[in-house]
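S.K.: After the sequence you'll find the predicted model.
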Amino acid sequence: MKIGFYQYRPQFGRIKANLNKVLKKLEGIDADLIVLPELAFSGYYFSDRSEALSLAEDPGNSATVNALTELCSRNDFHLVTGFTERADDKVYNSALLIGPDGIEHIYRKLHLFNEEKFWFDAGDIPLSVQEVRGARIGIMVCFDWVFPEVARTLALQGADIICQPANLVLTYCQQTMLTRSLENRVFSVTCNRFGADKRPQGELKFTGRSQLVAPNGDRLESAPPQREALVIMDIDPAQAHEKHITKHNDVLADRRPEFYRTLIEH
């Protein structure tokens, strides 16, 4: 299976320009699954909730989604992309799984980072796994990395590959995702943006360094911190079916959930 990421620098508020950049870059690419950054077309650093709503789109009636679907159809691949989603009077930091026939799944970010709590509604769609060409795909978004329960839940649901659109400003995630892959024995694809959003309220700088990680925790590919990068590589998703970390230790089967009740009681 050919999977990868496209790391780039979205321009704040310029949805059409950002979309055209993606369409041009990915046209003709030989891949099965490509991950794009968080909030890939709107930009990230909103001044307030009303601005986020003004740049959000209903995925069921979106020129952006239509163009991405056509891209997937022409090139016979799937995308996981960050998306500023509007649903009536709510706005979500979402990720869409799009294939040649359109949207196959929507995930709404469960764990909002810092000022995102002022702009977005918290995600309300349960974690789940989707199938893409025989591989099982789980989705998380950026700050979800802080919560190991997210990756573990996806692994328990059978994920082979965890796709993570991101707009990372902290420096810990890329290293932590090596552990998330290892402790769950899954592939992970973190697609981060680079550059900065310079807004009236301040500036946020993003760290780049998108990566693809193997189930043994090895970093297979990594992008530079401040440069565009398109990476596609061959993997065997079946490697994620082997959950043994030693001959006698299976990272899922050896769990003792009867001793983890505090996780759901507090």
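M.R.: Received, thanks. Just so it is clear, the model here is predicted, and its values are computed rather than measured.
S.K.: Please count neighbours and contacts with C-alpha atoms only from this point.
M.R.: Noted.
S.K.: What is the burial count for residue 133?
M.R.: 12 (other CA atoms under 10 Å).
S.K.: Not counting sequence-adjacent ones, nearest residue to it?
M.R.: Excluding the flanking residues, the one nearest residue 133 by CA to CA, 6 or more residues apart in numbering is residue 32, at 7.8 Å.
S.K.: Quick check: that neighbour touching residue 5?
M.R.: No - applying CA atoms under 8 Å, one finds residue 32 not in contact with residue 5, separated by 11.1 Å.
S.K.: Tell me which of the two has more neighbours.
M.R.: residue 5 (31 against 21).
S.K.: hey, where'd the strands end up in the stretch 101-250 of the chain?
M.R.: Per DSSP state E, counting those that start in this stretch, the stretch 101-250 of the chain carries strands over the ranges 102-108, 129-132, 135-139, 161-165, 187-191, 194-199, 202-207, 211-213, 219-222, 229-234, 244-246, 249-250.
S.K.: dropping in the other structure now:
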Amino acid sequence: MLRLALVQERARFNDPVANLAAGIDACLRARAAGADLVVFPELWQIGYAACPAEPQRRTTWLGRAEPVDGSWVTAFRELAASTETAVAITFLRRTDADPANATAVIGCDGTLALVQDKVHLCDFTWEAVLRPGERFRTAAVHTRAGPVDIGVMTCFDREFPESARALALDGAELILSPNACLICDDRLGQLRARAFENMLAVAMVNYPRPFMNGRSAVFDGIASLANRPRDHQVLASDARPMLRVADLDLDGLRRYRADGLWSHARRRPDAYRNLVGPGPAGEGQP
């Protein structure tokens, strides 16, 4: 079993110092609850605070971006190693251009296994100032429950089926989905569908009220058992601040994937060629 802890709690706007302390506290509480992997909502470092339009304040906001080898990620790497607990922590990542909306997935030995930048930015909002990720990648992450192949799709990434399929084709067994949005039934349905159609687990964590509306959820992806449909939602949260824990049967999932109907071997890639094109009549192109 892999025990996940989802930190459906508030972070302070533009206060990385306070959010570091709160994040460490959440990890320690999760470890006490037996968690193998702790997952945070989107941009926990700054509490998903919007980039200001006023130039001086915007400069200050941009200055909060942290390099991957900076103090923010390093603190969680040290914590992961000392507690033997894997962590998926979210932060504003400094790049050689615009900052990125990033998730660092850290193994229980402190190894930085994966840094994933949000690919589908909400560029109709303040996220237009960010640099989008270029591709989805999966990494083997060491946990006390053994290695797990993990990928990340951040918030709006969830709304494009190609995100989860790309991760599945790259070998993901578990997709983590840090969020900062209002979760409705349709968005939960997206998560259920991504888990179902790709035969993998999906864990989504969101901010609680009053900032967002919680509803953090886990789907274990085992959608049938003994040839009968099965409800594979193993965790459903309300809107309150809370640390939620869910167990994933990794061995059961791996058996299911080996024998399942929706295996990659049954795909027909030649029939899907238009999926990698720009869209109807050049949609989405300049």
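M.R.: Arrived safely. Nothing here was measured: the structure is a model prediction, and the numbers come from that model.
S.K.: Superposing both, give me the TM-score.
M.R.: Here the TM-score for the pair of chains, by TM-score structural alignment, normalised by the length of the first structure, is 0.87; 254 aligned residues with a CA RMSD of 2.1 Å.
S.K.: hmm, back to that, so who does the residue nearest to residue 133 of the first structure touch?
M.R.: 1-3, 76-78, 133 (CA atoms under 8 Å, 6 or more residues apart in numbering).
S.K.: Aligned against the second structure, show me the partner of it.
M.R.: In the second structure, residue 32 of the first structure lines up with residue 36, judged by TM-score structural alignment.
S.K.: The aligned residue in the second structure for residue 95 of the first structure - nearest residue in space that isn't next to it in sequence?
M.R.: When the second structure is aligned by TM-score structural alignment, the residue opposite residue 95 of the first structure is residue 103. With sequence-adjacent residues excluded and distances taken as CA to CA, 6+ apart, residue 103 of the second structure is closest to residue 90, at 4.3 Å.
S.K.: which residues sit in contact with the residue nearest to residue 8 of the first structure when sequence neighbours are not counted?
M.R.: Of all residues not flanking residue 8 of the first structure in the chain, residue 228 sits nearest, at 4.8 Å (CA to CA, 6+ apart). Residue 228 of the first structure sits next to 6-9, 194 when contact means CA under 8 Å, 6+ apart.
S.K.: What's the match for residue 228 of the first structure in the second structure?
M.R.: So, by TM-score structural alignment, residue 228 of the first structure is matched to residue 241.
S.K.: of all the strands of the stretch 101-250 of the first structure, which lies closest to residue 22 of the first structure?
M.R.: strand 229-234 (10.6 Å; CA to CA).
S.K.: in the stretch 1-150 of the first structure, which spans are helices?
M.R.: For the stretch 1-150 of the first structure, the helices defined by DSSP state H, counting those that start in this stretch occupy 15-26, 49-55, 63-75, 116-119, 148-156.
S.K.: Can I get these in JSON lines including distance to residue 214 of the first structure?
M.R.: As requested, the helices of the stretch 1-150 of the first structure are exported to JSON lines (distance: least, CA to CA, whole Å):
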{"stretch": "helix 15-26", "distance to residue 214 of the first structure": "24"}
{"stretch": "helix 49-55", "distance to residue 214 of the first structure": "35"}
{"stretch": "helix 63-75", "distance to residue 214 of the first structure": "25"}
{"stretch": "helix 116-119", "distance to residue 214 of the first structure": "30"}
{"stretch": "helix 148-156", "distance to residue 214 of the first structure": "14"}
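S.K.: Put together CSV for those helices, with distance to residue 233 of the first structure and mean neighbour count on each row.
M.R.: Shown next, in CSV, are the helices of the stretch 1-150 of the first structure (distance: least, CA to CA, whole Å; neighbours: other CA atoms under 10 Å):
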stretch, distance to residue 233 of the first structure, mean neighbour count
helix 15-26, 15, 16
helix 49-55, 33, 17
helix 63-75, 16, 18
helix 116-119, 33, 16
helix 148-156, 22, 19
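S.K.: Looking at those helices, which is nearest to residue 264 of the first structure?
M.R.: Checking these against residue 264 of the first structure by CA to CA gives helix 148-156 as the closest, at 10.6 Å.
S.K.: Superposed on the second structure, what's the mean shift for the closest one?
M.R.: Helix 148-156 of the first structure differs from its equivalent in the second structure by a mean of 1.0 Å after superposition (mean CA distance after the TM-score superposition for the first structure).
S.K.: which residue numbers in the second structure go with that helix?
M.R.: Under TM-score structural alignment, the match for helix 148-156 of the first structure is residues 161-169.
S.K.: Need the contact partners of that stretch.
M.R.: 136-138, 151, 153, 157-158, 175, 194, 198, 200, 264.
S.K.: Just name the closest of those residues to residue 130 of the second structure, please.
M.R.: Closest to residue 130 of the second structure, out of all of the contacts of stretch 161-169 of the second structure and judged by CA to CA, is residue 157, at 14.5 Å.
S.K.: wait, doesn't that closest one sit right on residue 116?
M.R.: No - look at residue 157 of the second structure against residue 116 with CA under 8 Å: they stay out of range, at 11.5 Å.
S.K.: What's the match for residue 109 of the first structure in the second structure?
M.R.: Checking TM-score structural alignment: residue 109 of the first structure goes with residue 118.
S.K.: Nothing else from me, thank you.
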